[in-house]
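S.K.: Structure of the sequence below:
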Amino acid sequence: MSALSERRERDRAHRHRLIVTAARELAETEGWEAVTTRRLAERVEYSQPVLYSHFNGKDAIVGAVALDGFGELAAHLRRARQDAPAPGGALRAVCRAYLAFAAERPALYQAMFVLPTDLAFAHAETPPPLRAAFDEFVRCFHRDDERRELFAEVVWSALHGMAVLSDGGRIPADGQEERLDLLVAGFAGVPAAPREPERDR
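M.R.: Purely as a prediction, here's the structure:
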């Protein structure tokens, strides 16, 4: 690749990052309804055609923000799991970290799980950050249990419902800890995953 081509690639990557960052900031301050190509073009000081050269519409922009979010979520859950006081505490720690992530980043969480995107879930083409986040739940269960992915799906589904219903005022936000206790207790008889070696941290 020539020096000119490399520079063009760097410039394109820089514009891409500016657009994604601007979309996330605008969504966090004014909601996703405020995120339009016109508003984004004003923020990043590029024309709307330049935006469309990177993203073919709002769904694609939301998807890019969501992809960032899954990378952050995976890292957040990994820290919680690895810092759990005992193998049996990993599931509770990961669940609590997930609910905290959703509550502290509502606009980002909407992009990841509520708004339409072109991201593929539970598919051969699932992007690595999505799989990495899901795997943090899987690792809370014993590696020899063939149901561990099923357990992870059920736990994630329950947490998502708790997060969305609480955020929407459908269930009292101050009851999350009790719900979490009930959810984790339901898996109390499931063998916990052995703690991973320190070098994996």
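S.K.: hey, let's count contacts and neighbours off CA atoms from now on
M.R.: OK.
S.K.: any idea how far the residue nearest to G57 when sequence neighbours are not counted lies from L26?
M.R.: Sequence neighbours aside, T37 is the residue nearest to G57 in space, at 7.9 Å (criterion: Cα to Cα, 6 or more residues apart in numbering). According to Cα to Cα, to the nearest Å, T37 stands 12 Å off from L26.
S.K.: With D181 instead?
M.R.: 35 Å.
S.K.: of the two, who's got more company?
M.R.: Higher neighbour count among D181 and L26: L26, with 20 against 12, using other Cα atoms under 10 Å.
S.K.: distance of that one from I171?
M.R.: From L26 to I171 the distance is 27 Å (Cα to Cα).
S.K.: what do you get for L165?
M.R.: 6 Å.
S.K.: Can you check the distance spanned by stretch 35-49, start to finish?
M.R.: 16 Å.
S.K.: next one: it to chain centre, how far?
M.R.: Chain-centre distance of stretch 35-49: 25 Å, with Cα atoms, centre = their mean, to the nearest Å.
S.K.: contacting residues around that stretch?
M.R.: With Cα atoms under 8 Å, 6 or more residues apart in numbering as the test, stretch 35-49 has contacts from L18, I19, A22, A23, L26, A27, L51, G57, K58.
S.K.: Same check on stretch 68-81?
M.R.: For stretch 68-81, using Cα under 8 Å, 6+ apart, the contacting residues are 90-91, 93-94, 97-98, 101, 108-109, 112, 129-130, 132-134, 136, 140.
S.K.: before we move on, what about stretch 145-161?
M.R.: Taking Cα under 8 Å, 6+ apart as the rule, stretch 145-161 contacts C95, Y98, L99, F134, F137, V138, F141, H142, L183.
S.K.: Mind telling me what element the fourth one is part of?
M.R.: When elements are assigned from DSSP states H and E, F134 belongs to helix 128-138.
S.K.: compare with the first, here's sequence two:
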Amino acid sequence: MSAISERRERERAQRHQLIVTAARDLAEAEGWEAVTTRRLAERVEYSQPVLYSHFAGKDAIVSAVALDGMGELADHLRRAREAAGPGQVLRAVCRAYLDFAAERPALYQAMFVLPTDLEFGSAETPAPLREAFGEFVDCFPPDDERRELLAEVVWSALHGMAVLSDSRRIPAAGQEDRLDLLVGRIAVS
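M.R.: All right, here's what the predicted structure looks like:
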């Protein structure tokens, strides 16, 4: 690859990331309904055709934001798991997940609520998705043949807690009790 081609590819990657970051910032500030190609084009100071040269539309932008978020989530969960004391790994990872969802609601929506083309549990699953799920799997003993199943159940329960709490369908005040119940029941199984 020539130096010119490398530079163009680098500039394209930078534009791509600029668009993703702008979409995420706009969604966190005003919600996903405010994220339009027109507003993004204004925000990043590129024309709409330039945006469409990177993304087919808003769904593709949401997918790119979600993929970035999954990498961040995996790192966040890994740090929590590695910092946890003995017997506290599962609770630390669960707490970190709920904190992540509460602190980044628009990003969480892109990752788990809005439609995307990201697929879990298939040969095409991107590495950041596998890594985030792997942090839950790593909370369970390597010799437990149910560890992936346990990880799925924990993740599903946490997702329900995060979404129901965010939408105020369950009171935020009970989150720690729900977390203690979940971890207590799963840890003894």
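S.K.: Report the TM-score for the pair.
M.R.: Between these two chains, after superposing, the TM-score reads 0.98 (TM-score structural alignment, normalised by the length of the second structure); 189 aligned residues with a Cα RMSD of 0.7 Å.
S.K.: mean per-residue distance, the longest helix anywhere in the second structure to the first structure?
M.R.: For the second structure, the helix that runs over the most residues, judged by DSSP state H, is helix 3-30. Superposed on the first structure, helix 3-30 of the second structure shows a mean distance of 0.6 Å to its aligned residues (mean Cα distance after the TM-score superposition for the first structure).
S.K.: After that helix, which helix or strand is next?
M.R.: helix 37-44.
S.K.: what's the mean deviation for that following helix versus the first structure?
M.R.: Looks like 0.5 Å for helix 37-44 of the second structure (mean Cα distance after the TM-score superposition for the first structure).
S.K.: still on that earlier bit, farthest pair in the contacts of stretch 145-161 of the first structure?
M.R.: Checking the contacts of stretch 145-161 of the first structure against each other with Cα to Cα, the farthest-apart pair comes out as L99 and H142, at 22.7 Å.
S.K.: Can you convert the contacts of stretch 35-49 of the first structure into TSV and add a column each for distance to A74 of the first structure?
M.R.: TSV is the format used below for those (distance: Cα to Cα, whole Å):
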residue	distance to A74 of the first structure
L18	23
I19	23
A22	22
A23	21
L26	23
A27	21
L51	28
G57	26
K58	24
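S.K.: From those residues, list the buried ones, please.
M.R.: Using 16 or more other Cα atoms under 10 Å as the burial test, those include L18, I19, A22, A23, L26, A27, L51, K58 as buried.
S.K.: do you know how far the nearest residue to the fourth one once chain neighbours are set aside is from R143 of the first structure?
M.R.: The shortest distance from A23 of the first structure to any residue that is not its chain neighbour, by Cα to Cα, 6+ apart, is 6.2 Å, and that residue is V35. Between V35 of the first structure and R143 of the first structure the distance is 42 Å, computed by Cα to Cα.
S.K.: Out of those two, name the residue with the larger neighbour count.
M.R.: V35 (20 against 15).
S.K.: what is the orientation angle of the longest helix of the second structure with helix 37-44?
M.R.: Orientation note: helix 3-30 of the second structure sits at an angle of 110 degrees relative to helix 37-44 (axes from the mean of the first three to the mean of the last three Cα atoms, to 10 degrees).
S.K.: Mean distance of stretch 64-79 of the first structure to its aligned residues in the second structure, please.
M.R.: For stretch 64-79 of the first structure, the mean deviation from the second structure after alignment is 0.6 Å (mean Cα distance after the TM-score superposition for the first structure).
S.K.: any idea which residue sits dead centre in the first structure?
M.R.: Among the residues of the first structure, the one closest to the centroid is F70, at 3.0 Å (Cα atoms, centre = their mean).
S.K.: After the strand or helix carrying that residue, which helix or strand is next? Please name it.
M.R.: In the assignment (DSSP H and E), F70 of the first structure maps to helix 58-82. For helix 58-82 of the first structure, the following helix or strand on the C-terminal side (DSSP H and E) is helix 90-104.
S.K.: The helix or strand following that next one: average distance to aligned residues in the second structure?
M.R.: Per DSSP H and E, the first helix or strand lying C-terminal to helix 90-104 of the first structure is helix 106-113. Superposed on the second structure, helix 106-113 of the first structure shows a mean distance to its aligned partners of 0.3 Å (mean Cα distance after the TM-score superposition for the first structure).
S.K.: Show me what helix 106-113 of the first structure is packed against.
M.R.: helix 3-30, helix 58-82 (3 or more Cα pairs under 8 Å, 6 or more residues apart in numbering; DSSP states H and E).
S.K.: TSV for the ones you listed, including distance to V44 of the first structure?
M.R.: Listed next are these as TSV, based on distance: least, Cα to Cα, whole Å:
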stretch	distance to V44 of the first structure
helix 3-30	7
helix 58-82	14
